[in-house]
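**Q** Return a 3D structure for these sequence lines:
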Amino acid sequence: MKRRIIFPLALLFTFLTQGQSTKEWIPLFNGKDLKEWKASENPGTFSVVDGTIKAAGPRAHLFYQGELQNHEFKNFEFRCQVKTMPGSNSGIYFHTKYQEEGWPSKGYEVQVNNTQEDWRRTGSLYGIIDTRETYVKDNEWYTESITVTDKRIVVKINDIVIVDYTEPEDPVRGEGGKARILSQGTFALQGHDPGSTVFYKDIEVRILE
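**A** This is a model prediction of the structure:
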């Protein structure tokens, strides 16, 4: 009986780590620790509090470095629950890679910001398709989701489409933004500044072909 259980689980693990597609939602955060994640420049900015990832402190980014897909994702659906404290800024990066210092240069950022001074609000595809509208409130959990299929990016906040963007063949990017294009890579959460406190939980992904 044990063999019948273990063998399919082993196959599923191989299936996922080799980059195959699955219709299942797979958690990226176990709610207990950050063993599959790696923080840059100021690791103390991130902590696990009551089953959530808390981002609060000097600038830092927390990169998923786990075995799923060898932390290289191309086409996917990503979703998580987010809660911002008043005046807080954060972000979710995708198609990025670990970077020791500074703002990640590779991939895209989806904004997390409901009331902080930056006018780009939650759900913006930062610097590409930005919104001034605020769709959610501080101190409340909401769902932020990102779907990438080939050259198309769809960002939703609580099932409301905020961004539906198709990357052109030769995207024009400003200075320092040449790597702000679709390719493949991992996910990262942003710790923006000491005045910002943001919580993340139920972080999961579904791999698409």
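**Q** When you work out contacts or count neighbours from here on, use the C-alpha atoms and nothing else.
**A** OK.
**Q** who's in contact with the residue nearest in space to the middle of the chain?
**A** The centroid of the chain falls nearest to residue 92 when counting by CA atoms, centre = their mean (3.7 Å). Residue 92 makes contact with 109-112, 187-190 under the criterion CA atoms under 8 Å, 6 or more residues apart in numbering.
**Q** Now intersect these with the strands, please.
**A** Using DSSP state E, the subset of the contacts of residue 92 located in strands is 109-112, 187-190.
**Q** which stretches of the chain form helices?
**A** In the chain, helices defined by DSSP state H lie at 2-17, listed in chain order.
**Q** if we can go back for a sec, any chance of the ones in strands among the contacts of residue 92 in CSV, plus neighbour count and distance to residue 38?
**A** What follows is the ones in strands among the contacts of residue 92, written out as CSV (neighbours: other CA atoms under 10 Å; distance: CA to CA, whole Å):
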residue, neighbour count, distance to residue 38
109, 27, 18
110, 26, 19
111, 23, 20
112, 25, 20
187, 26, 11
188, 25, 9
189, 25, 10
190, 27, 12
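**Q** Alongside the first, I'd like the structure of this one:
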Amino acid sequence: MANKLFLITLCMILTFGCSKTPSSDEWITLFNGKDLDDWTVKIHHYDAGDNYGNTFRVEEGMLKVRYDQYDFSDEFGHIFYKTPFKNFHLTVDYRFSGDFEENAPSYALLNSGVMFHSQSAESQNKDQNWPVSVEMQYLADLGDGKRTTGNMCSPGTNIEFNGKVYPKHCLSSHKKALPKDQWVTAELIVKGPKITQLINGEVVLVYSNPTIDAKDQMVKGAAAEFTQGGKALDSGYIGLQSEGHPIEFKNVRIRLLE
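**A** Predicted coordinates for the structure are as follows:
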């Protein structure tokens, strides 16, 4: 009788116990279009949780990045979802709009992105400029057709491309950047060490094996635990970027992969 009861209990656990864990077919909405309750802001020179100047705001069902309440110079910011992720498929719709902040660095023109395998907002020091992470970079066309979007940038990190450690900070995709004011769907698929980036359903870049780069001079002010050279990055937080140009995000969703 005891064995029978054990088997029945085990069957119930197997049947119902994992029902709260989303399968690979289920999409989880990260941004609900109403508020930022599940997100934490971290802006350069400010503590985690301080949404300085109302930089990140929700309007018309979109997550907007705006600078109309202060003069932007180097207040680079990110807004991080509350939960870290490991293997996942992320999709984000983005659109650049408005005017570039004239005091921002020139490279930030029509430039933003999503950070992943990132340290949390709370783990970043007040004057830390960028999170140690990997970035899927979003760019818009400057009118000359030279830019690409869906690139990879690596603040404080390294990645491998074609079997070798990639020596530069950013790796360009083959996808031409699209015009400002146009909605673009960006997707990021992370399965183990392999990372695939897509723009509007098209694979634009594949790379692998992100690790911490102790020699990278781009990130300033990170704690020692995030500067351990060679440490593999296989999970972390997801953050949407504020870099000096107004941008909108919507349809931020994720599905978990085994």
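**Q** What's the TM-score once they're superposed?
**A** For this chain pair, the superposition-based TM-score is 0.77 by TM-score structural alignment, normalised by the length of structure 1; 188 aligned residues with a CA RMSD of 3.1 Å.
**Q** sorry, back to before: report the two of the contacts of residue 92 of structure 1 separated the most.
**A** Distance extremes for the contacts of residue 92 of structure 1: the farthest pair is 112 and 187 at 14.4 Å, using CA to CA.
**Q** The nearest residue to residue 232 of structure 2 once chain neighbours are set aside and residue 33 of structure 2: what is the separation?
**A** If the residues on either side of it in the chain are set aside, residue 232 of structure 2 comes closest to residue 211, at 4.3 Å by CA to CA, 6 or more residues apart in numbering. Applying CA to CA, to the nearest Å, the value for residue 211 of structure 2 to residue 33 of structure 2 is 33 Å.
**Q** again with residue 64 of structure 2
**A** From residue 64 of structure 2 to residue 33 of structure 2 the distance is 10 Å (CA to CA).
**Q** swap in residue 188 of structure 2?
**A** 21 Å.
**Q** So for those two, which sits in the more crowded spot?
**A** It is residue 188, of residue 188 of structure 2 and residue 33, that has more neighbours when counted by other CA atoms under 10 Å, with 23 against 17.
**Q** show me what contacts the more buried one?
**A** 88-91, 136, 195-198.
**Q** Map it onto structure 1.
**A** When the structures are aligned by TM-score structural alignment, the residue of structure 1 matched to residue 188 of structure 2 is residue 146.
**Q** Not counting residues beside it along the chain, what's closest to that match?
**A** Taking CA to CA, 6+ apart, and ignoring the residues beside it in sequence, residue 146 of structure 1 has residue 155 as its nearest neighbour in space, at 4.7 Å.
**Q** and if you look at residue 234 of structure 2?
**A** Taking CA to CA, 6+ apart, and ignoring the residues beside it in sequence, residue 234 of structure 2 has residue 86 as its nearest neighbour in space, at 6.1 Å.
**Q** aligned partner of that neighbour in structure 1?
**A** Across the two structures, residue 86 of structure 2 finds its equivalent in residue 74 of structure 1, going by TM-score structural alignment.
**Q** tally of neighbours for that match?
**A** As a burial measure, the neighbour count of residue 74 of structure 1 was computed by other CA under 10 Å and equals 21.
**Q** what do you get for residue 77 of structure 1?
**A** Under the neighbour criterion other CA under 10 Å, residue 77 of structure 1 is assigned a count of 21.
**Q** The residue nearest to residue 146 of structure 1 contacts residue 143, doesn't it?
**A** No. No contact is recorded between residue 155 of structure 1 and residue 143 when judged using CA atoms under 8 Å, the distance being 10.6 Å.
**Q** Which one of those two is surrounded by more residues?
**A** When residue 155 of structure 1 and residue 143 are compared for neighbours, residue 155 comes out ahead with 25 against 19, by other CA under 10 Å.
**Q** counterpart of the more buried one in structure 2?
**A** Counting by TM-score structural alignment, which is the criterion used here, residue 155 of structure 1 corresponds to residue 197 in structure 2.
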